[in-house]
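[1] got a predicted structure plus its sequence, pasted below:
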Amino acid sequence: MHSIQIRNYVLGTLLACSGAYAFAAEPSQPSEQVVVPEVARRDIKLPRFPSSDFEIGTFVGTYSTQNFGASAVGGLRLGYHVTEDFFVEGVVAQTKVSDASYRQVLPGGVFPSETETLSYYNLSVGYNILPGEVFIGSKHAKPFSLYVIGGVGSTQINDQRKATFNFGSGMRVYLSDRWALQIDARDHIFSLDLLGKNQSTQNLELTVGITASF
């Protein structure tokens, strides 16, 4: 029993010495230095992409003034697309109104001169009801949208300025990312004092124009 204990003691001592020798013989690894790169800070300016929510355009067409007949009309429009469905539009335009038919039965006619200028402006809200594509020929398709529109404004004729309501519908055909063809039909409703009688008039307008988005 005593000899076994001595043997175990000797073996343990030899193992401990050999482990210490191996640890001492193992070469030490040099510590790696962490390199932190120095990056110069730069102020980055984000690019400004053009917006196509606004559009401006011109139009011509015909304006039929109740009791006075139709005449050519021209004007400008400025629009803003609030969403893909809703947009607002401001319009200014003018036309000529003739009382030649009245002068055949009434000496002096209705207006001080035979031809008077009718001008109007309005602000309207539109809603795109049917976006889609229209085919031009058999190979070319262009985006288009049908819309309904209505608003309020003012009409001036014969030194009278009258509040005006308008409503109608139209169509846009997008010829490119910037240009569009716009066809519009509108009814302008305002009261007019003629020969001492105030009456509500409905005045139909049909126009075609070009708009540019920006």
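    That came in fine, so what should we check first? Numbers count the residues shown, from 1 in each chain.
[2] from here on, contacts and neighbour counts on C-alpha atoms
    Noted.
[3] output the contacting helices and strands for the helix or strand where T117 lies.
    Using DSSP states H and E, T117 maps to strand 115-136. Strand 115-136 is packed against strand 86-98, strand 140-157, strand 160-174, with contacts defined by 3 or more Cα pairs under 8 Å, 6 or more residues apart in numbering; DSSP states H and E.
[4] flag every buried residue along stretch 131-149.
    Of the residues in stretch 131-149, those buried under the neighbour-count criterion (16 or more other Cα atoms under 10 Å) are P131, P143, F144, S145, L146, Y147, V148, I149.
[5] presented hereafter is structure B, for comparison with structure A:
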Amino acid sequence: METRTRYFLLKVIIASAFALAIVATPEDALAQSEREPPLIEPDVEPQPVEQALVDSENFEVAAVAGWLNIEDFGSSFMYGGRLTYNISESFFVEAGLGFAEAEDTSFERLAGDVQLLPDDDRDYRWYNLNLGYRLLPGEAFFPGGYVFNTNFYLTAGAGATDFAGDNRFTINYGAGYQMLFTDSLSAHINVRQHLFDSDILGEDKTFVNTEVSAAISVFF
């Protein structure tokens, strides 16, 4: 009888100890994990990233400068300005104005004193209204961890050109690349073709004049 009693008490003690261990294990493990440092400490600190985005304002004004190749009249320095209204993230409307001065033709240079156009008629001025579409938005990476948003876009439109004492209907088309330095300042590189019909050289022909220019623009 005494043996059975001892055996019963031993079973009760073992069961109690086992139950206590089960109950205590999660808390003990948590306390131990808080006391002990992790085996591997990460050495990576999150860095804040600031990207230049298009300003919430819809208007953009740009100062433009570059070169204009006037067919048969050489390449000339050009300058002008553009005013852009951003309809959406993809589409925009642009009004442009530009100035240049035509050089001598190859015939004039070879003939000497012969002048096809007086100096006053060599002033070249154009203005147009274009529709643009941003085709490939992306990013440009520079040393030092600098990242700038970019846009590749297409543009086309119509306007007029004042040249050689006459005003001519002109169409233009081209492409551009924009880089946003801040949320209100960006730079552009453009290549465009300006086409108009004229008989300046004695016969009707379509003049194809190529513009290569750069611009700095500000959103407002």
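    Structure received. Keep in mind that this is a model prediction, so the values were computed, not measured.
[6] need the max-distance pair from the buried residues of stretch 131-149 of structure 1.
    P143 and I149 (19.4 Å; Cα to Cα).
[7] and for stretch 143-163 of structure 1, what's in contact with it?
    111, 116-134, 164-175, 190-192 (Cα atoms under 8 Å, 6 or more residues apart in numbering).
[8] just to be sure, D177 of structure 1 is in a helix?
    No. Assigned with DSSP: H, G, I helix; E, B strand; the rest coil, D177 of structure 1 falls outside any helix and is coil.
[9] that one pairs with which position in structure 2?
    In structure 2, the residue matched to D177 of structure 1 (TM-score structural alignment) is D183.
[10] kindly report the same for G137 of structure 1.
    In structure 2, G137 of structure 1 lands on P143 (TM-score structural alignment).
[11] thought G96 of structure 2 was touching R125?
    No. Judged on Cα atoms under 8 Å, G96 of structure 2 makes no contact with R125 at a distance of 10.8 Å.
[12] distance-wise, check the aligned partner of V93 of structure 2 in structure 1 relative to Y80 of structure 1.
    Structural correspondence for V93 of structure 2 with respect to structure 1 (TM-score structural alignment): V88. If you measure V88 of structure 1 against Y80 of structure 1 using Cα to Cα, to the nearest Å, the figure is 5 Å.
[13] what do you get for R172 of structure 1?
    Applying Cα to Cα to R172 of structure 1 and Y80 of structure 1 gives a distance of 14 Å.
[14] so the two - more neighbours on which side?
    Counted by other Cα atoms under 10 Å, R172 of structure 1 and Y80 do not tie: R172 has more neighbours, with 22 against 18.
[15] mean shift between the strand holding T117 of structure 1 and structure 2?
    Superposing on structure 2 places strand 115-136 of structure 1 at an average distance of 0.8 Å from its equivalents, by mean Cα distance after the TM-score superposition for structure 1.
[16] residues of that strand that come out buried?
    116, 118-128, 131.
[17] spatially central residue in structure 2, please.
    Nearest to the mean C-alpha position of structure 2, by Cα atoms, centre = their mean, lies T150 at 2.4 Å.
[18] quick check: which element contains the counterpart of I56 of structure 1 in structure 2?
    Taking TM-score structural alignment, the alignment pairs I56 of structure 1 with V61 from structure 2. Assigning secondary structure by DSSP H and E places V61 of structure 2 in strand 59-69.
[19] tell me what angle whatever helix or strand comes next after that strand forms with strand 59-69.
    Elements were assigned by DSSP H and E; along the chain past strand 59-69 of structure 2, the next helix or strand is strand 75-86. Using axes from the mean of the first three to the mean of the last three Cα atoms, to 10 degrees, the inter-axis angle of strand 75-86 of structure 2 relative to strand 59-69 is 160 degrees.
[20] what about strand 75-86 of structure 2, how far off from structure 1?
    So strand 75-86 of structure 2 averages 0.4 Å relative to structure 1 (mean Cα distance after the TM-score superposition for structure 1).
[21] which strands and helices lie in contact with that strand?
    Here strand 75-86 of structure 2 touches strand 59-69, strand 91-101, going by 3+ Cα pairs under 8 Å, 6+ apart.
[22] please identify which helix or strand holds T25 of structure 2.
    According to DSSP H and E, T25 of structure 2 maps onto helix 2-35.
[23] with H188 of structure 1 instead?
    Residue-wise, H188 of structure 1 maps onto strand 179-194 under DSSP H and E.
[24] mean shift between that strand and structure 2?
    Compared with structure 2 after fitting, strand 179-194 of structure 1 has a mean deviation of 0.7 Å; criterion: mean Cα distance after the TM-score superposition for structure 1.
[25] neighbouring contacts of that strand?
    So strand 179-194 of structure 1 is in contact with 110, 155, 160, 162-175, 198-213, going by Cα under 8 Å, 6+ apart.
[26] would you mark the buried spots in the helix or strand just after it?
    Remark: after strand 179-194 of structure 1, the chain's next helix or strand is strand 197-213, criterion DSSP H and E. By neighbour count with 16+ other Cα under 10 Å, strand 197-213 of structure 1 contains the buried residues 201-213.
[27] repeat for stretch 151-160 of structure 1
    Of the residues in stretch 151-160 of structure 1, those buried (16+ other Cα under 10 Å) are G151, V152, G153, S154, T155, Q156, I157, N158.
[28] out of these, who's nearest V97 of structure 1?
    I157 (8.6 Å).
[29] can you find the partner of that closest one in structure 2?
    By TM-score structural alignment, I157 of structure 1 lines up with F163 in structure 2.
[30] and the gap between its match and A62 of structure 2?
    24 Å.
[31] for structure 1, which helix is longest?
    The single longest helix within structure 1, with elements called by DSSP state H, is helix 2-25.
[32] cheers, nothing more for now.
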